[in-house]
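1. I need the structure of the sequence given here:
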Amino acid sequence: MSVTTEAPAYPVDKVNRVKRRHDRGHYDHETVHRILDSAALCHVSYVIDGQPYCTPTLFWREETRLYWHGSSASRMLRNLSDGEPACLTVTHLDSLVMARCGFNHSADYRSAMCFGRARLVTEPEEKLRALTMMVDRFFPGRTAGLRESSKQEVKATAVVWMEIERASAKIRAKGLADDEEDYALPIYAERVPLRTFLGEPEPCERLLPGVERGADLKAYQAGRLLEEALLEAYAAAYA
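-> This next block holds a predicted model:
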């Protein structure tokens, strides 16, 4: 007798169900997490006193928990102590699609939308660990070789965490898709692929003699795709 094990997935309800083009929706952990881990910047949305806000910030994932940081003086972060509903999103834009009709112009993309309740990290040791991973998630092991943050610097930085209660990924990888009769029209059409590549490093002009680029930056080599470097760094940081 064979045993079938379903891949871990987030529960689906009216909040996270992909309603338009549901065939592009994904809810399994693997797909959602890969989109998250290959991104550095997210947008987090909250509603405070009836007013919606959306903040761009660096973030990282640990299992099904998301972390991000900001200033302790931030109005939004000061309002998270009771676990405010929040939505965190990331998007990778993979191409621009120019069709023979405006209706069929589109873009290829990969996106993830995560829902939960955002809370401040208040326990001192957990906050210090999170502040370490805020750096080491992108540059594995780097914090150990840095000047230790002062008490005031730690106090000035707020760290937020959110357990992912629901999530969905939406992916379009269709490319150009005109109506069949439109292919006979004398109109130019194309797909323009988009990628983010790393440029040549620009070392600080005030480096002391003998200070070299370390292994913590190994993933970040000129000409490499940013998302590949981020995935490699994530794997190394949480090995």
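
2. make it CA atoms for all contacts and neighbour counts henceforth
-> Will do.

3. quick one: the strands in this protein?
-> Taking DSSP state E, the strands of the chain run over residues 25-26, 41-48, 51-62, 65-71, 84-98, 106-120, 157-163, 166-172, 190-193.

4. most packed of those?
-> The highest mean neighbour count among the strands of the chain, using mean count of other CA atoms under 10 Å, belongs to strand 166-172: a mean of 22.

5. can you list the neighbours in contact with that strand?
-> 10-12, 15-18, 24-28, 31-32, 35, 107-116 (CA atoms under 8 Å, 6 or more residues apart in numbering).

6. and for comparison, fold this next one:
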Amino acid sequence: MSTPAPAAPRSPTPLSPTPRTTVTRGRSRAVEDRAAMHALLQDALVAHLGVDVGDHPLVLPVAFAVDLDGPDRDGTLYVHGSVAARWLTRSEGATVCVTVTEVDGLVTARSAFHHSMNYRSVVVVGPARIVTDPAEKARALYLTVDHMVPGRAATLRPSTRKEVAATAVLAVPLHEASMKVRAEGPVDDEADVEAGTWGGHVPVVRRLGEAVSDPLTDAPVPADVLRRVAAGRASLGCGS
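-> Here you go, the predicted structure:
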């Protein structure tokens, strides 16, 4: 009997795959390529999670991690918090919204109406689940550490059972996502341009400084932290 051919890998879903993630305003700035979203999620450090906690909506800044090979369709976005956090327990089974934004410039136009910002922004909408599988939970927590400083998790002691029990991890599928990018100068009315008022933009960059050692340690700055600083400085074109 012949062996059936393996199924072809599923192609990544284009961005804005559903009505609730379809860009309607500023559609010319919408991005369809998931690779661009993946690059932003790798670059950004803070996400904002929105959830209905019962008597009011709540939006909180959270550290996050992404596993493109995670168990959810098109990959998994993870956030974590205390098992006692109401926002996290209320998210279980609910539809949540996670946004990630990086500001790349201040756009100074020739009228107040046309002032803007250059940005990269992702919106993810989907059903949240509390991660219960121990292996997935451990991987999500390690990925969160490594998102901040790549390679850091491997240098740390294992988490204690008490620490793991006190921490909850929330997973959101990356399937329903949209992205918009603005990367240009002001879009002014012709009459305002002719008036001669200055227009332009001011680039905004995130800068990593030199690592500062904790006074309680005599150990040198480790290689993983030095690499993180160097990578951040290289992305800005800074010298050593």
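
7. please state their TM-score.
-> Here the TM-score for the pair of chains, by TM-score structural alignment, normalised by the length of structure 1, is 0.83; 220 aligned residues with a CA RMSD of 2.2 Å.

8. about what we covered before: which one of the strands of structure 1 lies nearest to residue 141 of structure 1?
-> Between residue 141 of structure 1 and these, the shortest gap by CA to CA is with strand 51-62, which sits at 15.3 Å.

9. state the distance from the equivalent of residue 191 of structure 2 over in structure 1 to residue 229 of structure 1.
-> In structure 1, residue 191 of structure 2 lines up with residue 181, judged by TM-score structural alignment. According to CA to CA, to the nearest Å, residue 181 of structure 1 stands 43 Å off from residue 229 of structure 1.

10. which one's more surrounded, those two?
-> Applying other CA atoms under 10 Å to residue 181 of structure 1 and residue 229 shows that residue 229 carries more neighbours, namely 22 against 7.

11. list the contacts of that one.
-> 219-220.

12. report the contact partners of the counterpart of residue 151 of structure 2 in structure 1.
-> Matched by TM-score structural alignment, residue 151 of structure 2 corresponds to residue 141 in structure 1. By CA under 8 Å, 6+ apart, residue 141 of structure 1 lies in contact with 216, 237.

13. again, only using 6 Å
-> residue 216 (CA atoms under 6 Å, 6 or more residues apart in numbering).

14. that one and residue 132 of structure 1: what is the separation?
-> Computed as CA to CA, the residue 141 of structure 1 to residue 132 of structure 1 distance reads 9 Å.

15. repeat for residue 227 of structure 1
-> 21 Å.

16. equivalent analysis for residue 165 of structure 1, please.
-> As judged by CA to CA, residue 165 of structure 1 and residue 132 of structure 1 stand 25 Å apart.

17. same thing with residue 156 of structure 1?
-> Distance from residue 156 of structure 1 to residue 132 of structure 1, by CA to CA: 15 Å.

18. these two: which is more packed in?
-> Taking neighbours as other CA under 10 Å, residue 156 of structure 1 and residue 132 compare with residue 132 leading, 17 against 13.

19. that one maps to what in structure 2?
-> Match for residue 132 of structure 1 (TM-score structural alignment): residue 142.

20. now swap in residue 234 of structure 1 and tell me
-> With TM-score structural alignment as the criterion, residue 234 of structure 1 pairs with nothing.

21. contacts only, for residue 234 of structure 1.
-> Residue 234 of structure 1 neighbours (CA under 6 Å, 6+ apart): residue 137.

22. and if we set it to 10 Å?
-> 37-38, 60-62, 136-140, 219, 228 (CA atoms under 10 Å, 6 or more residues apart in numbering).

23. same question for residue 126 of structure 1.
-> Residue 126 of structure 1 neighbours (CA under 10 Å, 6+ apart): 132, 159.

24. could you measure it against residue 200 of structure 1, distance?
-> 35 Å.

25. what of residue 113 of structure 1?
-> Where residue 200 of structure 1 is concerned, residue 113 of structure 1 sits at a distance of 32 Å (CA to CA).

26. next: residue 31 of structure 1.
-> Taken as CA to CA, the span from residue 31 of structure 1 to residue 200 of structure 1 is 31 Å.

27. of those two, who's got more company?
-> The neighbour comparison of residue 31 of structure 1 against residue 200 (other CA under 10 Å) goes to residue 31, with 18 against 10.
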